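1. Turn this into a model:
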Amino acid sequence: MLRATRFVRLGLLFFGLPLAAHALVTWQNTDLSLGWRSADWSSTGTLPAAAQMPEAMLRVYCAPVGGWRSIFAVHCWVVYKQAGAPAYERYDVMGYSGEPIRHNRFPPDGRWFGNTPELVAETTGPAAAAMIPKVEAAIARYPHGDAGDYVIWPGPNSNTFIAYVMRQVPELQAALPSTAIGKDYPVEGRWLDWAPSRTGVTISLGGYAGATLAWVEGVEINVLGAVAGLDLRQPGIKLPGFGRIGL
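-> Predicted coordinates:
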């Protein structure tokens, strides 16, 4: 009984309190009433025009989702172009009607529900040129790309898709934010697998709970999609709602 009480207290300390605090911050600083039609989806102007970027480029963006879900979750997508290409290619997964994988539905560096995206991974030049075919192959063979496959929680959702793509390109050596709910959903059904960076391992119980121990991803405990943990490579803590806080 005493041990169970300790687990409850730890859960409140590392999961409940951060989520409550972030809910308060979000409520005070964000317009949660914005709907799909009223939100700003325009380009942030932070990505050079494709013609001004002659070399290959690969990026992963994440931005807070809309409404009350912005309290604890972000939406992620991938953008790339080969050397000399006249335009960028953007791929997202969305849970509306039809097939979930969407190509160039929004500007490559566009806002998401009015929120400015964060650049979480980037590579350019020959390294990007070598990775892009792997990204394209991963998009083509994503196992949950048919209509009806999308599940908002625990997955497979938009972040599951990007985590899957990154897992096929481990040389990118990047990690999605801990607030990317769905990133730990086991796409291929394995409860034990390499972390996307292949610098450690991850355990997932159907996306409902799990843990990751890896140099790039750090130490993460996942409870119902909320993640708490430590960043080892760039020292910091990870809290539900807030994400990574650098030390």
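2. okay, CA-based contacts and neighbour counts for the rest of this
-> Noted.
3. now the strands for this protein?
-> Ranges of strands in the chain, per DSSP state E, are 57-64, 74-81, 89-93, 101-103, 118-124, 192-194, 200-204, 209-214, 218-223, 226-231, 236-239, 243-246.
4. contacting residues for P156?
-> H144, D149, Y150, G182, Y185, V187 (CA atoms under 8 Å, 6 or more residues apart in numbering).
5. One more: N159?
-> So N159 contacts H75, C76, W77, V93, A180, I181, G182, K183 (CA under 8 Å, 6+ apart).
6. Now show me the structure for the sequence below, then we'll compare the two:
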Amino acid sequence: MTKYIGLLLISVLLSACSTNDSWRTASRESAGIAPAPETEKEAVIEFYAADAYSWRGWFAVHTWVATKEKNATEYTVYEVVGWRVNRGLPALSEYKTATPDRYWFGAKPEKILSIIGPKADALIPKISEAVKHYPWANEYTVFPGPNSNTFPTWIGQQVPELDLDMPFNAIGSGYANKK
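-> Purely as a prediction, here's the structure:
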């Protein structure tokens, strides 16, 4: 009986500590940390991390990659999301937006890498090529991976000039070493 009370207490605590009542109503607004494409004409590469949704954010982050070619009016965002697989879609998605720094369902993102200018211009084609060859584009497993943290890590391995240093709580980033 004590075991069940303990499990119930843990469940209540975890659900009560959620940062948002619902993923449907959680903020997805821009954090205002990405260079605006209308003012920054140079090429831009940015890697972002935000606390994972709900109680998972205590332990892990969700990461994604954004690139903007020189003089482009939008960023290309690449990210891996598990719910896509559950719907029969690839885990890896690519989309265009002027706001690549959106809150991750209520969690403000932080930049983990930012490169602007000629170096970004030279590396964007390498990133685009690496994305095409991501070996787990149709897979997602929370732990040990592949997941949203495996993807940017793998891109960093394919494009070592990025000198990417993933956060310690990017759980699943070590999975990229399997290929």
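7. Go through the contacts of P156 of the first structure and flag the ones preserved in the second structure.
-> Compared against the second structure with both residues aligned by TM-score structural alignment, their matches' CA atoms under 8 Å, the contacts of P156 of the first structure retain H144, D149, Y150, G182, Y185.
8. what does the fourth one align to in the second structure?
-> When the second structure is aligned by TM-score structural alignment, the residue opposite G182 of the first structure is G172.
9. so what's its match closest to, chain neighbours aside?
-> Once flanking residues are discounted, G172 of the second structure sits nearest to G145: 4.7 Å by CA to CA, 6 or more residues apart in numbering.
10. how about that neighbour, what's its partner in the first structure?
-> Checking TM-score structural alignment: G145 of the second structure goes with G155.
11. wait, that match sits on E188?
-> No: at 11.9 Å, G155 of the first structure does not count as touching E188 under the criterion of CA atoms under 8 Å.
12. the more surrounded of those two?
-> Set G155 of the first structure next to E188 and count neighbours by other CA atoms under 10 Å: G155 wins out with 24 against 11.
13. Using TSV, please lay out the contacts of N159 of the first structure together with distance to P126 of the first structure and neighbour count.
-> TSV is the format used below for these (distance: CA to CA, whole Å; neighbours: other CA atoms under 10 Å):
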residue	distance to P126 of the first structure	neighbour count
H75	28	25
C76	24	30
W77	22	23
V93	27	23
A180	29	28
I181	32	30
G182	31	29
K183	28	27
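14. what's the closest of these to V223 of the first structure?
-> Nearest to V223 of the first structure among those: I181, at 10.6 Å, using CA to CA.
15. Touching, that closest one and V74? I think so.
-> Yes: applying CA under 8 Å as the test, I181 of the first structure and V74 come out as touching, 7.1 Å apart.
16. In contact with the corresponding residue of the second structure for Y61 of the first structure, which residues?
-> Aligned by TM-score structural alignment, Y61 of the first structure pairs with Y48 of the second structure. Counting by CA under 8 Å, 6+ apart, Y48 of the second structure makes contact with T63, W64, V65, D101, P109, E110, K111, I112, L113.
17. ok, now which ones touch the residue opposite W23 of the second structure in the first structure once aligned?
-> Residue pairing (TM-score structural alignment): W23 of the second structure is matched to W36 of the first structure. Counting by CA under 8 Å, 6+ apart, W36 of the first structure touches F113.
18. run the last query once more with 10 Å
-> G66, G67, W112, F113, G114 (CA atoms under 10 Å, 6 or more residues apart in numbering).
19. Show me where the second structure has its helices.
-> 2-16, 82-86, 118-132, 150-158 (DSSP state H).
20. Redo the kept ones among the contacts of P156 of the first structure as JSON lines? Include distance to G98 of the first structure.
-> Below are these laid out as JSON lines (distance: CA to CA, whole Å):
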{"residue": "H144", "distance to G98 of the first structure": "12"}
{"residue": "D149", "distance to G98 of the first structure": "10"}
{"residue": "Y150", "distance to G98 of the first structure": "10"}
{"residue": "G182", "distance to G98 of the first structure": "20"}
{"residue": "Y185", "distance to G98 of the first structure": "22"}
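21. now, which of those sits nearest A87 of the first structure?
-> For those, the nearest to A87 of the first structure is H144 (26.6 Å; CA to CA).
22. Please pull up the equivalent of the closest one in the second structure.
-> Mapped onto the second structure by TM-score structural alignment, H144 of the first structure lines up with W136.
23. ok, that match touching L92?
-> Yes: judged on CA atoms under 10 Å, W136 of the second structure makes contact with L92 at a distance of 8.2 Å.
24. anything in contact with each of those two?
-> V80, N147, F151.
25. N177 of the second structure versus the first one, what's the distance?
-> Read it as V80 of the second structure. Applying CA to CA, to the nearest Å, the value for V80 of the second structure to N177 of the second structure is 17 Å.
26. before we move on, what about P109 of the second structure?
-> In terms of CA to CA, P109 of the second structure sits 25 Å off from N177 of the second structure.
27. and the two? which has more neighbours close in?
-> Taking other CA under 10 Å, P109 of the second structure and N177 do not tie; P109 has more neighbours (24 against 10).
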